[in-house]
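**Student:** here are the coordinates; sequence isn't available:
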């Protein structure tokens, strides 16, 4: 994990492996800040959706017992949202380095779309 101090608060940048391990252990709340269309096409199971366009830090859950980790497609939007959360007083806050693209590149399990039928399909982790 990489860390950066932003206005006296800690911004953490987590790898796909770190996020997967913490999500499996139920230690984090993973929040997807992509659009609803992106989320419906493919997403990380268990991730909550809070699109960046509608982001309101005041509506975030507390971090009592669980860290909040944001993710998007590439890491750019999630970093911006994480910085907004820090400005709203959340500390520490984290985001997924490389976003969903890094998650898939790391071979992590996710929900996708069957292009033949349009139905959701589980994409297993690659060994």
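**Tutor:** Structure received. Worth saying up front: this structure is predicted, and the values here are computed from it rather than measured.
**Student:** CA only for contacts and neighbour counts going forward, please
**Tutor:** OK.
**Student:** Tell me, how many residues neighbour residue 119?
**Tutor:** 10 (other CA atoms under 10 Å).
**Student:** List the buried residues of the longest helix seen in the chain.
**Tutor:** In the chain, taking DSSP state H as the definition, the longest helix is helix 76-87. Within helix 76-87, the residues that count as buried by 16 or more other CA atoms under 10 Å are 76, 77, 78, 79, 81, 82, 83, 85, 86.
**Student:** Stretch 18-34 now?
**Tutor:** Neighbour-count burial for stretch 18-34 [16+ other CA under 10 Å]: 19, 20, 22, 23, 28, 29, 30, 31, 32, 33, 34.
**Student:** Would you mind listing the residues in contact with the residue nearest the centre of the chain?
**Tutor:** Residue closest to the mean C-alpha point of the chain, counted by CA atoms, centre = their mean, is residue 71 at 2.6 Å. Neighbouring residues of residue 71 by CA atoms under 8 Å, 6 or more residues apart in numbering: 30, 31, 32, 33, 34, 77, 78, 95, 96, 99, 100.
**Student:** put this beside the first:
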């Protein structure tokens, strides 16, 4: 994990493996900031959706027991949202380096769309 001081706040960048371990251990809330269309097509199972276009940092839940980690497609939007969360007073805050693309590249499981039926399906890359 990389960390950076932003004023009095701590901004963290987590690797895919760090996010996967913490998510599996129920230690974080993973928030997807992509569009609803991107999320519906494929997403990390259990990740919440809070699109960048509708993001309100002051509406985030308290991080008493679980840390918040944002992710998007490549890491650009999630970094932007994480910095906006810091500006809203939410700290520490993190985002996933490389986004969903890195998640898939690391062969982590996700929910995809069956192109024949349009139904969601579990995908476990090999």
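**Tutor:** Nice, thanks for sending it over. Please read all numbers here as calculations on a predicted model, not as lab measurements.
**Student:** of all the buried residues of stretch 18-34 of structure 1, which comes closest to residue 124 of structure 1?
**Tutor:** residue 20 (13.2 Å; CA to CA).
**Student:** Next, work out how far apart the closest residue to that closest one other than its chain neighbours and residue 71 of structure 1 are.
**Tutor:** Closest residue in space to residue 20 of structure 1, ignoring its immediate chain neighbours: residue 108 at 7.7 Å, by CA to CA, 6 or more residues apart in numbering. To residue 71 of structure 1, residue 108 of structure 1 is 14 Å away according to CA to CA, to the nearest Å.
**Student:** Spatially, which two of the contacts of residue 71 of structure 1 are the most separated?
**Tutor:** 30 and 77 (14.2 Å).
**Student:** the residue most distant from the middle of structure 2, which is it?
**Tutor:** Outermost residue of structure 2 (CA atoms, centre = their mean): residue 116, 27.9 Å.
**Student:** Confirm that that residue lies within a helix, as I assumed.
**Tutor:** No. Counting by DSSP: H, G, I helix; E, B strand; the rest coil, residue 116 of structure 2 is not part of a helix but coil.
**Student:** Which residue is the nearest non-sequential neighbour of residue 35 of structure 1?
**Tutor:** residue 51 (5.3 Å).
**Student:** nope, residue 109 of structure 1 is what I meant
**Tutor:** residue 125 is the one closest to residue 109 of structure 1 (CA to CA, 6+ apart), at 4.0 Å.
**Student:** Where does residue 64 of structure 1 sit: helix, strand or coil?
**Tutor:** coil.
**Student:** Map it onto structure 2.
**Tutor:** The equivalent of residue 64 of structure 1 in structure 2 is residue 64 (alignment by TM-score structural alignment).
**Student:** burial of residue 99 of structure 2, as a residue count?
**Tutor:** Residue 99 of structure 2, neighbours per other CA under 10 Å, totals 23.
**Student:** how much space between it and residue 111 of structure 2?
**Tutor:** Taking CA to CA, one finds residue 99 of structure 2 at 15 Å from residue 111 of structure 2.
**Student:** Residue 29 of structure 2 now?
**Tutor:** 17 Å.
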